[in-house]
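Colleague: Please find the sequence and the predicted model below.
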Amino acid sequence: MWRLIMLCVIQIATCVDQGCRNPSKPLSGMSAPGDLRIGGVLPIHVDKIYPEINFKEEPRPAQCIQFRFENYQGIQAIRFAVEEINRNPSILPNITLGFEIYDSCTVLQRAIAGAMQVLSGHGQPLPNFKCRQEEPLAAIIGHSMSTYSMLLAHILGLYRYPQLLHYMKNVRLQMNSGREVFFDINGDPPAGYDIINWQYDQDGRIRQVKVGSYDTGVDHGNIFTVNTNSLQWGTGDREVPLSACSQSCPPGFRKASIPGKPICCFQCILCPPGEISNQTDSLDCFKCPWDTWPNLQRNICTSKSREFLSYEDPLGATLAATGISSSLFPVAIYILFIHYKDTPIVRANNYSLSCLLLISLSMCFLCSLIFIGKPEPLKCFLRQVTFGIVFALCVSCILAKTIMVVLAFKATMPGSSLKKWTKPLVSYCIVICCVIIQTFLCILWVLLSAPFPENNINTKIGTIVIECNEGSPVAFWVMLGYLGLLATISFIVAFFARRLPDSFNEAKFITFSMLAFLSVWVSYIPATLSARGMYTVAMEVFAILSSSWALVICMFVPKCFIILFRPHMNSKEHLMGKERSVSTNVKHL
């Protein structure tokens, strides 16, 4: 009975002992003895191969592959740092620093085994058990991959090993070379990189040449430096190669992609009118402000030129001089008529209306001056109104003279009752009525939509035309159309009165004057529609001067010629010599 009990106890103890043992496999690594140890688990190999499991034997461990030389350099850096510390008695006096580093092979099982091996010492890696009585573990360097580092942190946290990252943020060391090593708030050291240029040597082999550096730990100077003289480009030259596809677009142009070609290939398109680009290889053009315009190169915006019919301009000065000098001719004729007011030719052509017509003609010449000069609110307000009323006075005087000529000859017929309509008051009433209608139209125009000055940027490219906006184009053409109506009525009446006696008869002169007047203003319509800028105003001034001269020449030059050079025709006998033809001509009216 006792033998049976002892056999069971031995068997159970054997099973318990075998079950509590942690199977271990040899780990590759590097170590050095010391009074204090630094442990580490790093991936020297970065990949593994798992052998096939046939369930007939114990599974073999994963085979490590892809030796990573950079990681091996990290282990050597730890060894070098430990040796440097041990050689310097001022750092850890009377203490030798050792290390124990294992390859995790990027396998979780190996990482855990390495950590347990560092904690428990050589032999069986048992948790909560340390084989070594000496060489205490000072710190463990974690894995480079976050998954493995988190696993090691959980294991090491049970044994109260501190995380050095929190302390590393406050470390600032100076190396033997004088360079300082420190860490930012994230625990990262200053970045430092060498810029390497692959160059061919004389044998055609590739060698790595340092041509610059990037170092954020530099206290003074440039963080980024490149020695361009040491660079060798793919062409084998020291000069920067130019793109064989497209050249850079200078200012004034923009880049546009070429369909079907790579993105580095583009064409340079000139900026459209009104837009500029002030940078090389600009992707877009930008509009200039409203009062500026691009220069010829279209890389800067320059102020637009201002244009208006000025007195300093040769055209404006010529028109102004013509208007002033022309206004003196009606005044001279007026003085001549006053001097010869008692002669038959002056008395026979309605002396009072002739004087009023001469005064209005002088005002017609002078009103052209309002159109010259920089447009201002008052000038824009007055110029068309003055022109319309003064010309209405002029044309209405001619209309009254024409009507009075017809009435005078009609009144001489036997039994005619028109004699009461030949009084001077009738002619004055005709003039006043015609002028009042034009004045009413102008007042209505001003009240509804008065003219005003404006800066026109649409008429001429690159130029601001300062002009008077008529406010209502319809009102302007109605005013001008009314003048045309008066002139047309005068022309028709004078045309039918052309067969009256030739002596001192103004009908044929009025016919020619109205024909010339209408021709000028009919020609003005297409001319002003095709003109641009200040030439639009110049066309109207020219029409005013031309139509006024047409009236002066056709109406008064023949009379002045008779008064000055044919005085024998300015007599009552000459007038009476033509009386026989009066009755014949009147019958045809």
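Modeller: Looks like it arrived, so ask away.
Colleague: use CA for all of it now, contacts and neighbours both
Modeller: Fine.
Colleague: so where's the longest helix in the chain?
Modeller: Under DSSP state H, the helix in the chain containing the largest number of residues is helix 377-411.
Colleague: So which elements touch the helix or strand following that one?
Modeller: Under the assignment DSSP states H and E, the closest C-terminal helix or strand after helix 377-411 is helix 424-449. Using 3 or more Cα pairs under 8 Å, 6 or more residues apart in numbering; DSSP states H and E as the contact criterion, the elements in contact with helix 424-449 are helix 377-411, helix 473-496.
Colleague: second one coming, line it up with the first:
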Amino acid sequence: MRAHNESHLFICVCLFVFSFSSHLSLTGPFNCTSQRKLNLDGMHKFGDVILGGIFAINYYTASSELYFTSEPDDPICHGFDIRGFRQAQTMAFAVDEINRNSKLLPNISLGYSLYDSCFKLGISFRAALSMTSGRGEPFKLNESCYGNPPVLGIVGDSSSTRTIAISSILSLYSLPMVSYFATCSCLSDRRQFPSFFRTIPSDAFQVRAMLQILRRFGWTWVGLVISDDDYGRHTAQSFQSDLAKSGGGCLAYLEVLPWGHNVAEIQRIVDRMKKSTSRVVTVFAHTSNMLDLMEEVVKQNVTGLQWIASEAWSTAKVLHTPTYMHFLAGTLGIAIRRGELPGLRDFLLTIRPDNDTLSTQDNTLVKQFWEHIFRCKFVSGWTEMEGQTQERLCTGNEVLRNKETEFLDLSNLRPEYNVYKAVYALAHALHEHLQCVPGSGPFKGQSCARLQGLEPWQLVYYLQRVNFTTDFGDQVSFDENGDVLPIYDVMNWRWLPDGITEVTNVGDVKEMASKRIDLNLDEDKIFWNFESKKPPRSVCSESCPPGTRMAIKKGEPVCCFDCIPYSTECTSCPDDFWSNIQRDQCVPKSKEFLSYVEPLGISFTTASLLGALLCTIVLGIFTHHRTTPVVRANNSELSFLILLSLKLCFLCSLFFIGKPMLWTCQLRHAAFGISFVLCVSCILVKTMVVLAVFKASKPGGDRGLKWFGVMQQRGTVVFLTLIQAAVCITWLVSSSPAPNENTKYYSDRIVVECLVGSTVGFGVLLGYIGLLAILSFLLAFLARNLPDNFNEAKFITFSTLVFCAVWIAFIPAYINSPGKYADAVEVFAILASSFVLLLALFGPKCYIILLKPEKNTKKALMGRGSPRS
């Protein structure tokens, strides 16, 4: 309250000093006077902080003849606009709601100073200058003060052209301006408009949103009609630029709708629309321009068009007549986000010229409203119906409630919702300012601004960082260009059988924080004004039939072409392409490799994972029963190592599946070679130990047993494995395997394969594995008849015999299998040999451990019998 009284006193002192200095100047040697005052229609309410507003409430202006033989009269505005007045009242409602909110701006009262622009740039300029320079018509602030309030932020204007001009002036004062209806993308230029913000999406996003709709339905040949003003020209530039970047369409024609009623120009535009092959027409224009255009469309009976409406006319009810709807039914367009403002209707019902909440000196707009709606004449605060006696009074709320007016139709609050968000954005910026803690502020010396001395540029700082959510659930924040997080409703014009027009919301389009545009459409709700009840097809030229080719038309977009017959000469397609069925076009060849998604690849993958799982299960069984004789017999450590190497053998087969790449080509054979050598070397050492133990049991045979101790066994396995590792490294360094696209196997597809690089290296790798396997087989064959009940040499003999047979059969099969089938043969050999080793070596042992535990004793295993010849 103290700050409230101090601000009153400060304003009054300033006004007194100003009037006193003016008086002195008149009595001095020079007569210094200010320019004429600007008389403007408006509404005002006092507060600790004043917010300005510029709204288009009257349509037309009249002024005196400008012969300059006398002082020109101020312009007079006529043609009251209900929607503009409702937008102004929405700002008053938002201010009143904030003042009643104890959490937002506590102990601070907001006021407003609202002016009528009359849809004229000159009058909008007057309003802006009066609020920034304080040269407007003063009014009574409260009971003890009279003058011009300081304005810290302005809500407005409703036109891009006027906003561009006004914002250029306001930027000199760094005064923040939040527009609720100016969409020109040029206003996003922070260098020209550093203090401009808006709660409506820019035309740049509007264009991107409409392009999303065009792409959704595959419309690549689109007509574009724009209004001859800043809105239309900047939109057309953005539309063409975004279309070129996306490479997704062409413009059928680019036409400019003139201001005024240039009938000849409009006739030419409609004539081009009628002759064009485009079935989709996008119009960026105002409602007045559309009315002129539709008059000519009706005259020339241009039907069969799909209209795409910009937000400027997508909800214009003046176009919803039976005459126009015959052509406009099915129109798709984007509209400003609709919101709901609970309490606004009750607030509007309190609007009366003698309402104490309004400034008693300047309520001309409220008087104009009552005169326009109820034909009431005001005399000294009393009202009487036109043509009736004073006994028939306008009784305020009762009359307003009983009068069906557009003013109280709140079912489609779109610009009003943006006004509401603009006021709240300024309020939240002020609130953040009040939360500033001295010593940690954002300004020089980490200071905070005082409310009494708050500068407009300081409010711009806080406004740039505003982030809040409305009661309707929409997030409000501004990007680095002052643009709000954009969202549009997608509207569809439906013509009902009873002749009523219904504008239906069929979805929305919004931009995410990641700059990705998200289009949500319920296509089942869309009404199409065509016999097929489906979206039309809009192309410049149909696809050329077989035997012909496209010939681009000179001076036309790339999607316009003629179809001319092919010449009799045939040309060969490049290696990566193949002739189509009609042999009139080269199409890319398909690429073939052993894929994870084809049946063969799925089978191999399943078998590989199954084998690895079985190895894991056997390893678990052996670990659990590691103290039993079956596991401990003949070095259990080698058994565990064989299981680990077999698991690696199963898994390395996965490198042969999928599209060959450099690292998989290099790794597949190296992993395969080292894993199998580790496994076979363990088997070889096992077999040698069996023979050594048998010889040691004979007289004088224990001398050779010292060469087969545990360390010697480990060393032998490591040594044999390192030889294979050296072979692989030498092979990879000297002539590494690499992927290759082979076009020689088939003429209609490309085989992606791994070239082995060095055939010698691949041969040495396989030969070394084969050598170890043959040695294991021979030694196991010699030990097959050793007199043990459980003779492991017999199982080793069988497994190595099958192993050698598989890989001997592999060589001719691999050489004669082309492409992916060569990989399939190798994978089959790996899996088959791995399963044989796993089942032959560990199947009998697992059988005894799990099903015949009575045989899992040392006595049963070491029982003697007669050797067989």
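Modeller: Looks like it arrived, so ask away. Worth saying up front: this structure is predicted, and the values here are computed from it rather than measured.
Colleague: Give me whichever of the helices and strands packed on helix 424-449 of structure 1 is most buried.
Modeller: By mean neighbour count, with neighbours taken as mean count of other Cα atoms under 10 Å, helix 377-411 ranks first of those at a mean of 22.
Colleague: and that one, which stretch of structure 2?
Modeller: Using TM-score structural alignment, the residues of structure 2 aligned to helix 377-411 of structure 1 are 662-696.
Colleague: Mean distance of that stretch to its aligned residues in structure 1, please.
Modeller: The superposed stretch 662-696 of structure 2 is, by mean Cα distance after the TM-score superposition for structure 1, a mean 0.8 Å from where its aligned residues fall in structure 1.
Colleague: For A543 of structure 1, give its distance to M514 of structure 1.
Modeller: Shown here: A543 of structure 1 relative to M514 of structure 1, a distance of 14 Å by Cα to Cα, to the nearest Å.
Colleague: re earlier: will you turn the helices and strands packed on helix 424-449 of structure 1 into CSV that also has distance to L309 of structure 1?
Modeller: Putting those into CSV (distance: least, Cα to Cα, whole Å) gives the following:
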stretch, distance to L309 of structure 1
helix 377-411, 13
helix 473-496, 20
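Colleague: I'd like to know which of those lies nearest to T225 of structure 1.
Modeller: Each of those was checked against T225 of structure 1 via Cα to Cα, and the shortest separation belongs to helix 377-411, namely 65.6 Å.
Colleague: That closest one packs against which elements?
Modeller: Helices and strands touching helix 377-411 of structure 1, as assessed by 3+ Cα pairs under 8 Å, 6+ apart, comprise helix 351-367, helix 424-449, strand 452-456, helix 473-496, helix 507-530.
Colleague: closest one to G74 of structure 1 among the ones you listed?
Modeller: Ranking these by distance to G74 of structure 1, with Cα to Cα as the measure, places strand 452-456 first at 76.6 Å.
Colleague: how far apart are the very next helix or strand once past the closest one and its match in structure 2?
Modeller: Of the helices and strands lying after strand 452-456 of structure 1 in sequence (DSSP H and E), the nearest is strand 463-469. Following the fit onto structure 2, the mean deviation recorded for strand 463-469 of structure 1 is 1.1 Å by mean Cα distance after the TM-score superposition for structure 1.
Colleague: what sits up against strand 463-469 of structure 1?
Modeller: Residues from elsewhere that reach strand 463-469 of structure 1, judged by Cα atoms under 8 Å, 6 or more residues apart in numbering: 291, 304-308, 374-376, 380, 451-457, 459, 533-534.
Colleague: go again using 6 Å as the cut-off
Modeller: The set of residues external to strand 463-469 of structure 1 that reach it, using Cα atoms under 6 Å, 6 or more residues apart in numbering, is 304-308, 375, 380, 451-457, 533.
Colleague: Where does that strand end up in structure 2?
Modeller: Using TM-score structural alignment, the partner range for strand 463-469 of structure 1 is residues 749-755.
Colleague: rewinding a little: please identify which of the helices and strands packed on helix 377-411 of structure 1 is closest to N197 of structure 1.
Modeller: Nearest to N197 of structure 1 among those is strand 452-456 (61.3 Å), distances taken as Cα to Cα.
Colleague: Good, we can wrap up now.
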